[in-house]
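1. Just a sequence and a predicted model for now, questions to come.
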Amino acid sequence: MFRLKYIILVNSFVYISFTFSNEMSLHSILNCTTPNGSAGFCVYDEECPPLMQIKYSKSKTRNDSMFLASSFCGYVREKLKVCCETKNTSSCPSIYEPTVESVCHYRGHEISCNEPMLNGVLMYSNCKPNHIPVNALNRLKCVNMTWDQPLPKCKYNCMYEWRCNAHLVIGERRYPVNRQIIQSLSQRFIELSSLNNEDVILNDMEDINSLAVANLLTFIHTNRTYDWQPRLYTDMIKFSHLLNINGIDDLCIKLLENDVNVNNYLELLQIYKKSNNSMLIYHVKFYIVDNFHELMLEEQWLNLDVSDLYWILERDDLNVECEGQVFEGLNRWMQKDWSRRKEHFTKMLKFIFLDRLPPKVILETIMKLCAEASKDCVPMLTDKVHWNNDLDVSKPTRKCRKYNKSTILIIGTYNLESMTIKIYNPDEGILSDFTDIKMENVYFSTVVLNRKLMIFGGKLNMLYDTNRVWSLDLGTKRLRELSEMKKKRSFSSAVVIDDLIYICGGFNPNDGYLNSVERYNPVDGTWSFMAPMLTTRYNHASTTYDGKMYVIGGLKGEEYLNSVEIYDPKLNQWTHGTPMQTHRISFSVAVVGDGLFAVGGYDGISYLSSVERLDLVNQKWMKVKAMPEDDVGVAVPYDNRIFMINRFVVHEYIPKKNVWKNSTGHINKNFRYFRVLPVLQRSLNTD
């Protein structure tokens, strides 16, 4: 393996130099035998105090010099290394913690963590399955014979050791659980378990990731989502379905919205497709839609699956500034492997709005690619583009797709047995069905937040006031129930400020008319009481402007109100606003520009056609053009206009011109108790 080359004497330290035919193995770098036959580490000379003491000794003998020379074991970047007896090596203490799994690295090599660690060793730790961390699991480094961070510690996943009174057995792994907690969540666990048997064997779950099982059991027992990784969500959802535990898939989706990012979206999409989890696939795909321009510039974009690219290009709601960015994303993906991908170019080009591209791009880039792609491409391009002799190749167009285009969501009922949701397109006057919900509820309040329609309280079966809360995912059309409000409420109002939802006022038989305000945090699903309104009220209206909430009108007992209250969430404080000129209930408010419009309603005597506008700068009300007829429908702002929608007709108000006109289309005379909300088209899954 090597031959003796020469012997040199430097600073009274004799080194024997060798010429090696191969690089040193890990064994030769870290482990060696000292001249006296003891086990040692091959380290830099300054890391071995006994040899350094001999090296600089003034009374060094010939035997000492030969011992030093025989201790030589290599060099790195001209730094000499010696074989130092293990017990004498400057090192950090070894780590053996039965609840922790650790991996150690030393200068690029993986080594055992169960022996003394040399300076420079890096240690990475994680809790073993069924355990949660006691302290932070930071990367540790051995510096000057000590670890630079506290040593990692973990504990069993039950909140208290005595609560673990059974085991789930999956393959060769045993997971400690509390029988009563699991039985309260899982009917299948009840069927499998026996009071006289501590082990519950699950034979159909061997392929589920053990960390996913441990994380889910930790959450069930401690309500902690520690180390929930998006790549594990499919296994966690599968495990929860096999045990018939509800709610885990919704929790994973909620966490995924924060976890998916530019670095992992493609990996997650592939994982979720393999597991055929349509819910998770949908949320990752819409992450791509929302971040198209950023993602298509990254390297990962080039590896996107062809079927996913077809789906993305077909969307009319990509978040792009102009159509040129869509073609740029297609072209970058094509050029990654043009010879194989060009067969898709003609079909994918049909999803590009060519009339929105600069003519120069069509003539100089697309035409050339078409000629190379297929014989059908150029004729298709010629038919799709309206050529003319005056084509200006230097004039770009910047029309975008409809990413920020809104539509109107209408929620109501025909028969009180279910809730029907429709989509109304004001520009085209078209009303279309969206979905139905099995829910017998009226007089509820609603908001749309993060592609979810949230429904708060109401009156079930027209009889019982409720504090229940529901969330309808507008993409998957899945309905789930959220944590309940602290108070039962019908005829309340709801608004969104900074992604937090505020529910104001309302009525229930036990408390009567309410002035209480509750705030819902969608991130952790918690409700909190905020400062109460200055007046009890129900059947009122509310909206937001400049980060503040305006609550207007309504009923206080038998009194019809025209008062206005303004809530500042930063101060958690209410102040009186300028009252309306008319007392109103069952009316709507809409903000357009710096004006707040109160539309229609009922004043205790008659239904109203009047409309008044609050100047939000000067805080003064003034009458504006009245509606063509008395109305208690629902007004909604849309594209700097206001649409007043009732069962029979849609009225359109143009604030700049102060005019009303009848819009095309109507809802349905049998459609009752409805709410109307503006919503982005991209939020809706209309496939």
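-> It's in.

2. alpha carbons only for contacts and neighbour counts from here, please
-> Will do.

3. Tell me how many other residues surround Asn640.
-> The criterion is other CA atoms under 10 Å. On that basis, Asn640 has 12 neighbouring residues.

4. ditto for the one 3 residues further on
-> Other residues lying near Phe643 total 25 when counted by other CA under 10 Å.

5. quick one, what contacts Ser610?
-> By CA atoms under 8 Å, 6 or more residues apart in numbering, the contact set of Ser610 is Val599, Gly600, Lys623, Val624, Lys625, Ala626, Met627, Asp630.

6. What is the nearest of the residues you listed to Lys402?
-> For the contacts of Ser610, the minimum distance to Lys402 (CA to CA) is 28.9 Å, reached by Val599.

7. Hmm, the closest one is touching Tyr607, no?
-> No - taking contact to mean CA atoms under 8 Å, the distance of 11.1 Å between Val599 and Tyr607 leaves them out of contact.

8. neighbour-wise, which of these two wins?
-> Between Val599 and Tyr607, counted using other CA under 10 Å, Val599 has the larger neighbour count: 28 against 18.

9. Give the other helices and strands that the helix or strand harbouring Leu68 contacts.
-> For Leu68, the host element (DSSP states H and E) is helix 62-70. Here helix 62-70 touches strand 13-20, helix 49-55, going by 3 or more CA pairs under 8 Å, 6 or more residues apart in numbering; DSSP states H and E.

10. ok, and here's another one to check against it:
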Amino acid sequence: MMYFKSLYVLTLMAVVTFVHSETVELEKEQQLTDYPVTIVAVGPPYDGSNNCTVQFYHPSRDAWTTLAEIELNVYNDYSTIISNGKLYIFGGKKNEEEQSDEVISFDLATKEIKKLTPMGQKKKNVGVAKLGEYIYVTGGNVETYHKIGTVERYDPKTDSWSGMAPMLSERCDHASNVYEGKLYVAGGTDESSDAMKSMEIYDPTLNKWTLGTPMNQARSDFSIVFVDGGLFALGGPEKLNADDVFGERFDLNTKQWKHFRNPFEDTMWLSGVVLDDMIFISGSKNNFKYNTKTNEMVKINPNNRFAPNFLLWSTS
């Protein structure tokens, strides 16, 4: 899961047999718990305020609806994940010099907000991923630019934290995701603020990290998703405003990375989720739907938020 730059909600709706009035249809679409799967995300508006907007997407109308505005004590660089119908927000930037250790939950059905047990350190730009019943928070920035390899495991049932084996490298702005019971972490920036190629794989049964095959290109502020037998690295230029950025696909059988032509107009702060073998992608300017088999990209309606982080929520 990639750390947040913002958040929005895509909803997959059942086919409606009878056509009702537009008002009734909208009311039904706004009842998120009526639908089996939604794509959720959180993030600030362009004005730099501390409000975090939660939106969801109507595929049939290619339109967005705002579910909530959450007021935070941070304005950027926080990280988000969904677990059991709740959106969790970790850390972030209070100002240019101060990070946050705060953790907040937002119930997507009831809209209840709770302040939870804080993390062990004040930090921003962490990686977050759900593995089993736990949420793993990896790496991040502490102080101003100091990177860490710390791993903390959060238990939503007990609202408690446990320290786990640290990563092999300190990093922030990295991508993380879970596949077949293991946590994959890739890229990010190191202590010198240089982008990284390395990938690490965590086995929770052994509480141990091992090195995976490094990517061909150093990346940060990007996303990794599993689909079609591979791990896709989406965007993440080695240097700011880099041109001609390629995506990469990691073959889970051969353990090798191969470039594929990246058709994205955006290359930084990409976030992706997989639904029906399609990758729904948010960027700093545009949102897309990507077919990995045909390498075909279709734009979807933008939501006027800065680089939303797309997340999946199963409501059933």
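-> Noted; the coordinates are in hand. Keep in mind that what you see is a predicted model, and the values were worked out from it rather than measured.

11. TM-score them against each other, please.
-> Counting by TM-score structural alignment, normalised by the length of structure 2, the TM-score of this superposition works out to 0.83. Behind it: 284 aligned residues with a CA RMSD of 2.4 Å.

12. As a markdown table, the contacts of Ser610 of structure 1 with distance to Tyr513 of structure 1 and secondary structure would be great.
-> As requested, the contacts of Ser610 of structure 1 are arranged in a markdown table below (distance: CA to CA, whole Å; DSSP: H, G, I helix; E, B strand; the rest coil):
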| residue | distance to Tyr513 of structure 1 | secondary structure |
| --- | --- | --- |
| Val599 | 23 | strand |
| Gly600 | 23 | coil |
| Lys623 | 30 | strand |
| Val624 | 31 | strand |
| Lys625 | 33 | coil |
| Ala626 | 31 | coil |
| Met627 | 31 | coil |
| Asp630 | 27 | coil |
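
13. nearest to Ser240 of structure 1, of those residues?
-> Closest to Ser240 of structure 1 out of the contacts of Ser610 of structure 1 is Val599 (48.6 Å), distances taken as CA to CA.

14. which residues touch that closest one?
-> With contacts taken as CA under 8 Å, 6+ apart, Val599 of structure 1 has the following neighbours: Phe587, Ser588, Val589, Ser609, Ser610, Val611, Glu612, Ala635.

15. thinking again about what came up before, would you mind giving the residues in structure 2 matched to the helix holding Leu68 of structure 1?
-> The aligned range for helix 62-70 of structure 1 in structure 2 is empty, by TM-score structural alignment.

16. now stretch 476-492 of structure 1
-> Taking TM-score structural alignment as the measure, structure 2 aligns residues 110-126 with stretch 476-492 of structure 1.

17. any idea how far the matching stretch is from the chain center?
-> 16 Å (CA atoms, centre = their mean, to the nearest Å).

18. Show me what counts as buried in that stretch.
-> Leu116, Thr117, Pro118, Met119, Gln121, Lys122, Lys123, Lys124, Asn125, Val126 (16 or more other CA atoms under 10 Å).

19. got a list of contacts for that stretch?
-> Outside of stretch 110-126 of structure 2, the residues that reach it under the criterion CA under 8 Å, 6+ apart are 3-4, 68, 77-79, 90-93, 99-107, 137-143, 152, 159-161, 172-174.

20. From those, keep the buried residues only.
-> Taking 16+ other CA under 10 Å as the criterion, what is buried in the contacts of stretch 110-126 of structure 2 is 3-4, 77-79, 90-93, 99-107, 137-142, 152, 161, 172-174.

21. Could you tell me which of those residues belong to strands?
-> Helix and strand membership here follows DSSP state E; of those, those in strands are 79, 90, 103-107, 137-138, 141-142, 152, 161.

22. Same list (those) but as TSV, adding distance to Leu72 of structure 2.
-> Conversion of those to TSV gives the following (distance: CA to CA, whole Å):
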residue	distance to Leu72 of structure 2
Ser79	12
Phe90	11
Val103	10
Ile104	9
Ser105	11
Phe106	12
Asp107	15
Val137	19
Thr138	21
Asn141	19
Val142	19
Glu152	22
Trp161	21
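
23. which of these sit farthest apart?
-> For these, the maximum inter-member distance is 28.2 Å, found between Asp107 and Val142 (CA to CA).

24. Was I right to think Glu191 of structure 2 contacts Tyr145?
-> Yes - applying CA under 8 Å as the test, Glu191 of structure 2 and Tyr145 come out as touching, 7.4 Å apart.

25. any chance of the helices and strands packed on helix 62-70 of structure 1 in CSV, with mean neighbour count and distance to Ile281 of structure 1 too?
-> Below are these laid out as CSV (neighbours: other CA atoms under 10 Å; distance: least, CA to CA, whole Å):
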stretch, mean neighbour count, distance to Ile281 of structure 1
strand 13-20, 16, 54
helix 49-55, 16, 59
